[in-house]
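Asks: Whatever this is, show me its structure:
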Amino acid sequence: MSQELLNIENLHTKVEDKEILKGLNLNIKKGEIHVIMGPNGAGKSTLANTLMSHPKYFITEGNVKFEGEVINDLKADEKAKRGIFLSFQYPEEVPGVTVENFLRTAKGAVTGKYVGMVKFKKTLKDNMEILKINETYANRYLNVGFSGGEKKKNEILQMAILEPKLSILDETDSGLDVDAIRVVSEGVKVLSDKEKSILIITHHNKILEYLKPDYVHILVDGKIVKTGGIELASEIEENGFESFK
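Replies: Next comes the predicted model:
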């Protein structure tokens, strides 16, 4: 039987004295893919930022448990070391730091172990092939001059290298064309397994044509108001989010 990985209980979050999450509950077991959909302003990105301890987001009530441990007060780097990864909606450009050096340093920081250069180069090359990323990108500065699709693929590459237990993908499909969405989706499928879980936050259902999530959740006004299967995405496509408000 699958083990519980993430348990969110009655989560309330404030941003600049405004309550955004208003009693959110969510349980994710190992090996599951969950999708959260909702209208703009519902609290989707607030949830992602809260889970990764963004300093502007404050938990005022409720608990977030990861592998049974309450992690409300942990810092972002402490959560990363426990196996939580967040891909950014708008990845930053980092001049002067190559993709390879960034990923190798990040791997060492998360694992606390020395990462040998030769072995790492092989791992990086293998994962770049899976994600259809030209290996010359390893020597380019992180996200500098990258297209939107290339930046998003690079986020999935980070996920592949860091091997987190829980990956939170915030609007990974935003602004991507159909081909890029397909490549990103295929990468996610390849990288997921029975021990790793994925939480995808989106307000499009295009990515669901390629991924087969275990659960789809509808987030409206700071709460998950309905949970079901992929059929919920079809319902949204036909009727929008009005019927869930």
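Asks: Every contact and neighbour count from this point should use C-alpha atoms.
Replies: OK.
Asks: what does stretch 90-99 rub up against?
Replies: Counting by Cα atoms under 8 Å, 6 or more residues apart in numbering, the neighbours of stretch 90-99 from elsewhere in the structure are Tyr137, Ala138, Asn139, Arg140, Tyr141, Leu142, Asn143, Val144, Lys151, Lys152, Glu155.
Asks: Please repeat the previous calculation with a cut-off of 10 Å.
Replies: 102-105, 124, 136-146, 148, 151-152, 154-155, 157-158, 170-172, 174 (Cα atoms under 10 Å, 6 or more residues apart in numbering).
Asks: hang on, Asn25 in a strand?
Replies: Yes - per DSSP: H, G, I helix; E, B strand; the rest coil, Asn25 lies within a strand segment.
Asks: Contact partners for it?
Replies: Shown in contact with Asn25 (Cα under 10 Å, 6+ apart): Asn7, Ile8, Glu9, Asn10, Leu11, His12, Gly62, Asn63, Val64, Lys223, Ile224, Val225.
Asks: Would you quantify the distance from the residue of the chain most remote from its centre to Ile201?
Replies: Here the centre of the chain is the reference, and by Cα atoms, centre = their mean the most remote residue is Val118, at 28.5 Å. With distances defined as Cα to Cα, to the nearest Å, the gap from Val118 to Ile201 amounts to 35 Å.
Asks: before we move on, what about Val64?
Replies: According to Cα to Cα, Val64 and Ile201 sit 17 Å apart.
Asks: Glu235 belongs to a helix?
Replies: Yes - with three-state DSSP as the criterion, Glu235 is assigned to a helix.
Asks: what's the burial count for it?
Replies: Glu235 sits with 12 neighbouring residues when counted by other Cα atoms under 10 Å.
Asks: Am I right that Val144 is in contact with Ala138?
Replies: No - taking contact to mean Cα atoms under 10 Å, the distance of 11.9 Å between Val144 and Ala138 leaves them out of contact.
Asks: Could you also give me the structure for this next sequence, so I can compare it with the first?
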Amino acid sequence: MSELLRIEDLSAAAEDKELLHGVSLEVSEGETHVVMGHNGAGKSTLGSVIMGSPEYKVTGGKLIFNGEDITALGADKRARLGIFLSFQNPIEIPGITLSDFLRNALEQVTGKHLKLWDFKKKLAAAMELLDMDSSYADRDLNVGFSGGEKKKAEILQLLILEPKLAILDETDSGLDVDAVKTVSKGIEEYKKRTNGALIVITHNTKILEALTVDKTHILSAGKIVSEGGAELVNEVIENGFEQFAGRE
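Replies: Sure thing, here's the model as predicted:
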């Protein structure tokens, strides 16, 4: 498998407070990586920095994606290159329907005009897979959606855009067992359709049950303090994150 993302000694700050300290990791095509840690460990910050969120400033190191240095690129350009981030708390966007948002996003990423009928067929199939009521396509994005429907809408974007790298930030947070199964089904479908890579950011383990984990990274105080394979997830399940305290 060829390398897709390489993070080299990455440090980043927000409002002059450094939140990431010398993070390095490599993700190859098709791999599933898990980033775990307690609340406030820097997990969501890492995802946002990879996506290029303007809220954060890279203060050291660099990011290489598909052989290109993207450290200075904005989020829109990173999205066009094939990077996707599902938000922990998806925002509501009044005045833009879910369907229009997704069609516009797909046209922006691909640079191609999409025939409305072809797009609607693609959207309907993806919504059916996620057990989403078809009426949601014509509702304003996330407005009045339940927590579970917002998370499904994020996975719907994943299926429509089919990015090279998908970063899933606490996608299972606040979901009941049935919703987690549905979201997991959507993620599995994405993996079947593409050779895309996943970075799953979580402090829980429910969503990992349906995934084949290649590498696990434990983050604490903005640093990677332990790395391993799927066995490291089991270690966290059994003993929690306290065992990694003091390794910063």
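Asks: Could I get the full set of strands for the first structure?
Replies: With DSSP state E as the criterion, the first structure has strands at 4-15, 18-29, 33-37, 57-66, 69-70, 84-87, 94-98, 141-142, 166-170, 197-202, 215-220, 223-228.
Asks: would a markdown table of those with distance to Lys132 of the first structure be doable?
Replies: Listed next are the strands of the first structure as a markdown table, based on distance: least, Cα to Cα, whole Å:
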| stretch | distance to Lys132 of the first structure |
| --- | --- |
| strand 4-15 | 30 |
| strand 18-29 | 29 |
| strand 33-37 | 22 |
| strand 57-66 | 32 |
| strand 69-70 | 37 |
| strand 84-87 | 18 |
| strand 94-98 | 18 |
| strand 141-142 | 17 |
| strand 166-170 | 19 |
| strand 197-202 | 21 |
| strand 215-220 | 28 |
| strand 223-228 | 32 |
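Asks: out of these, nearest to Leu208 of the first structure?
Replies: Shortest distance between Leu208 of the first structure and the strands of the first structure, using Cα to Cα, is found for strand 33-37: 8.7 Å.
Asks: what about burial for the contacts of stretch 90-99 of the first structure, which qualify?
Replies: Using 16 or more other Cα atoms under 10 Å as the burial test, the contacts of stretch 90-99 of the first structure include 103-104, 124, 137-138, 140-144, 148, 151-152, 154-155, 157-158, 170-172, 174 as buried.
Asks: Let's see which of those residues end up in helices.
Replies: Using DSSP state H, Leu103, Arg104, Leu124, Gly148, Lys151, Lys152, Asn154, Glu155, Leu157, Gln158 are the members of those that sit in helices.
Asks: need the longest helix for the second structure.
Replies: As assigned by DSSP H, the longest helix anywhere in the second structure is helix 177-193.
Asks: ok now that one, how far from the chain's centre?
Replies: Put simply, helix 177-193 of the second structure sits 13 Å off its chain's centre (Cα atoms, centre = their mean, to the nearest Å).
Asks: list the buried ones in it?
Replies: Taking 16+ other Cα under 10 Å as the basis for neighbour counts, the residues of helix 177-193 of the second structure that come out buried are Ala179, Val180, Lys181, Thr182, Val183, Ser184, Lys185, Gly186, Ile187, Tyr190, Lys191.
Asks: Also stretch 37-50 of the second structure?
Replies: For stretch 37-50 of the second structure, the neighbour count (16+ other Cα under 10 Å) marks Gly37, His38, Ala41, Gly42, Lys43, Ser44, Thr45, Leu46, Gly47, Ser48, Val49, Ile50 as buried.
Asks: which part of the first structure lines up with that stretch?
Replies: Using TM-score structural alignment, the residues of the first structure aligned to stretch 37-50 of the second structure are 38-51.
Asks: what about the matching stretch, how long is it end to end?
Replies: With Cα to Cα applied, stretch 38-51 of the first structure spans 18 Å between its terminal residues.
Asks: that older thread, farthest pair in the buried residues of stretch 37-50 of the second structure?
Replies: Longest span within the buried residues of stretch 37-50 of the second structure, Cα to Cα: His38 and Ile50, 19.7 Å.
Asks: so how far is Lys206 of the second structure from Gly67 of the second structure?
Replies: With the distance defined as Cα to Cα, Gly67 of the second structure ends up 33 Å from Lys206 of the second structure.
Asks: okay, the two: which has more neighbours?
Replies: Just comparing Gly67 of the second structure and Lys206: by other Cα under 10 Å the higher neighbour count belongs to Lys206, 15 against 11.
Asks: Go ahead and confirm the more buried one touches Ser184.
Replies: Yes - using Cα under 10 Å as the test, Lys206 of the second structure is close enough to Ser184 to be in contact (9.4 Å).
Asks: Could you name every residue contacting both of these two?
Replies: By Cα under 10 Å, 6+ apart, Lys206 of the second structure and Ser184 have these common neighbours: Asp172.
Asks: what comes up buried for stretch 49-56 of the second structure?
Replies: The neighbour-count check on stretch 49-56 of the second structure (16+ other Cα under 10 Å) flags Val49, Ile50, Met51, Gly52, Tyr56 as buried.
Asks: Sort out for me which of those residues are in helices.
Replies: Assigned to helices by DSSP H, the following of the buried residues of stretch 49-56 of the second structure qualify: Val49, Ile50, Met51.
Asks: Trp27 of the first structure: neighbour count?
Replies: That one is not Trp; residue 27 of the first structure is Asn. Neighbours of Asn27 of the first structure (other Cα under 10 Å): 13.
Asks: neighbours around the nearest residue to it once chain neighbours are set aside, how many?
Replies: Leaving out its chain neighbours, the residue that sits closest to Asn27 of the first structure by Cα to Cα, 6 or more residues apart in numbering is Asn7, at 4.6 Å. When counting by other Cα under 10 Å, one arrives at 19 neighbours for Asn7 of the first structure.
Asks: Double-check Asn7 of the first structure against Leu51; I have them as touching.
Replies: No - applying Cα under 10 Å as the test, Asn7 of the first structure and Leu51 come out as separate, 11.1 Å apart.
Asks: Many thanks, have a good one.
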